[in-house]
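Asker: here are the coordinates; sequence isn't available:
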């Protein structure tokens, strides 16, 4: 059973056709769009501020989504993939973004549409990651422009996670 918990009387809102893994935690002022997936050991903790997540976004295993008390909520767009063990904290992630495994995006950062944050990268507070590029390193720096193939790949990853979720849902044919 998933841990979907109210905080101070505020219950998470889960969109249609979402998959929340049995040991994932979603707490407080969280709104998930439709077809989202929250995977094993992921935490989406809206206890101190709001978290808003668009449609067809996947929060992969071990990722942590949080915010800052009375200062910064977290806003994640649609078709976003938040990689395994990533941390997204008090920032804005626009649509069609890939946050790599183990990456960290800090408070008041903005990651614009069609951006890849490489595995292990650290996006510092108040940084702006311009759309259409890959950012890598500690601290994260723009390293190169995305190809059309990479942009298409991000959309495919979002679609893949909807498919993977169907494998876990009762009564659905396994593909």
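Answerer: Sure thing, it's come through. Keep in mind that this is a model prediction, so the values were computed, not measured. Residues are numbered from 1 along each chain as shown.
Asker: use CA for all of it now, contacts and neighbours both
Answerer: OK.
Asker: biggest strand in the chain, by residue count?
Answerer: strand 43-53 (DSSP state E).
Asker: ok, then the element right after that one?
Answerer: Using DSSP states H and E, the helix or strand that directly follows strand 43-53 along the chain is strand 58-59.
Asker: packing partners of that next one?
Answerer: strand 37-38, strand 81-82 (3 or more C-alpha pairs under 8 Å, 6 or more residues apart in numbering; DSSP states H and E).
Asker: then this one, side by side with the first:
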């Protein structure tokens, strides 16, 4: 089916919100921290097109499915998983929850204590870089090569918008 993009502003103008099919593909921890009411929560790494098709049939929903994530990248991945399997039009909310939060102040904030996946990755890489630099000075210069590899990983993630460490951390127990 067709995949289109919609701005956060256009998304927020849709009424009534209860009738929309909202698929949030962020991790469970991110959703617990901040969510829109009435979402279907399925993390992108657990999204199965056939199971989602069954959910749509159970809800008797034939309209568009709005895909939401933190910034938009995971929603695009979800759209590619669903595009060939379901007949409903797919609309990716550009900028994800970041853009929605900027346009509208009233999302359903729950516990508010979870650190976003992006921040978790930054913290982990920062700690690893500090540790490998210290190991390079204390134990062996070989550790500087590990630091360089992390730099290459960050470069790759920045260019492709695909972070392997982020995908691994999304499966961590505290993000479930």
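Answerer: Now that the structure is in, tell me what you want to look at. If you're wondering where the values come from, they're calculated on a predicted model, not measured in any experiment.
Asker: where does the TM-score land?
Answerer: The TM-score (TM-score structural alignment, normalised by the length of structure 1) is 0.25; 74 aligned residues with a C-alpha RMSD of 5.2 Å.
Asker: hmm, who's touching the helix or strand residue 148 of structure 2 falls within?
Answerer: Per DSSP H and E: residue 148 of structure 2 is located in helix 142-160. Contact with helix 142-160 of structure 2 is made by 125, 128, 129, 132, 133, 135, 136, 162, 163, 164, as judged by C-alpha atoms under 8 Å, 6 or more residues apart in numbering.
Asker: could you measure from residue 155 of structure 1 over to residue 98 of structure 1?
Answerer: The gap separating residue 155 of structure 1 from residue 98 of structure 1 is 9 Å, by C-alpha to C-alpha, to the nearest Å.
Asker: of those two, which one has the most company?
Answerer: Counted by other C-alpha atoms under 10 Å, residue 155 of structure 1 and residue 98 do not tie: residue 98 has more neighbours, with 29 against 20.
Asker: residue 74 of structure 1 contacts residue 92, doesn't it?
Answerer: Yes: with contacts counted by C-alpha atoms under 8 Å, residue 74 of structure 1 reaches residue 92, the gap being 5.9 Å.
Asker: still on that earlier bit, any buried residues in the helix holding residue 148 of structure 2, and which?
Answerer: 143, 144, 146, 147, 150, 153, 154 (16 or more other C-alpha atoms under 10 Å).
Asker: could you look up the SS state of residue 92 of structure 2?
Answerer: Classification of residue 92 of structure 2 by DSSP: H, G, I helix; E, B strand; the rest coil places it in strand.
Asker: do a quick rundown of the strands in structure 2.
Answerer: 3-6, 21-24, 34-35, 39-41, 65-68, 90-93, 108-109.
Asker: and the helices in structure 2, which stretches?
Answerer: For structure 2, the helices defined by DSSP state H cover 8-13, 28-33, 49-58, 73-82, 96-103, 117-138, 142-160, 164-170.
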